[in-house]
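[1] fold the following for me, if possible:
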Amino acid sequence: MEIRIGIANTGRELNFETGETADAVKKAVADALGGGAPFITFTDVKGTSYVVPTAGLAYVELGTEETRRVGFVA
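    Sure, this is the predicted structure:
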C-alpha cells in the first residue's frame, strides 16, 4: 500500500510503499496522535525506516491495498 505524508511548513511530501495494512497504519497514527507521542515511525517494503514528528504532521494519505495487474486487458 502506498502512503503519502504531508509535513507542515514543508513543500514536499514523503511517499513510500509499505507492507502493512491500512487499518494497522491508521491505528498507529491514531495511537501516536492520541497518546501525545513526539514522533511516529514507518517502515517501507525495502526496510527503510522513516521517523516523522507528530507535531508537524499535516496529513496521512493511504492508497489502496489492491495488487497491481500485469499484462494486457482484453
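[2] from here on, contacts and neighbour counts on C-alpha atoms
    Fine.
[3] now the helices for the protein?
    Secondary structure of the chain (DSSP state H): helices located at 22-34.
[4] residue boundaries of the strands in it?
    Under the criterion DSSP state E, strands of the chain are mapped to 2-7, 13-17, 39-43, 49-53, 57-62.
[5] now the other sequence, so there's something to compare against:
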Amino acid sequence: MEVRIGVQNVSREISLETDMTADAVAKAVSDAMGGATLDLTDAKGRRVVVPSQAVGYVDIGEETKNRVGFGS
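    Model prediction:
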C-alpha cells in the first residue's frame, strides 16, 4: 500500500510503499500524534521517521489486491 506524508514547511511529500495494513498505518499515525515520532517501514525494509510536530497530513492509499486476468 502506498502512504504519502506531507511535512510542514517542505514542498515535497514523503512517499513510500509498505506491507502494513491500512489499520496498522492509521494506528502508527495516531500514536505519533501524542508527541512521539511517526516511524514507518517500507516494503524494502527502510525506515522513515518524521517528528510528529512536523506532520502536515498522511494519505493512506488503497490496499493492493492481486489482480487476475489480462488486465493485471
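[6] hang on, the earlier thing: which of the strands of structure 1 is buried the deepest?
    strand 2-7 (a mean of 18; mean count of other C-alpha atoms under 10 Å).
[7] helix 22-34 and that one, what's the angle between them?
    Strand 2-7 of structure 1 and helix 22-34 are oriented at 20 degrees to each other (axes from the mean of the first three to the mean of the last three C-alpha atoms, to 10 degrees).
[8] so what does strand 2-7 of structure 1 touch, helix or strand wise?
    Judged by 3 or more C-alpha pairs under 8 Å, 6 or more residues apart in numbering; DSSP states H and E, the packing partners of strand 2-7 of structure 1 are strand 13-17, strand 57-62.
[9] check the mean deviation of that strand from structure 2.
    Here the mean offset of strand 2-7 of structure 1 against structure 2 after fitting is 0.2 Å, by mean C-alpha distance after the TM-score superposition for structure 1.
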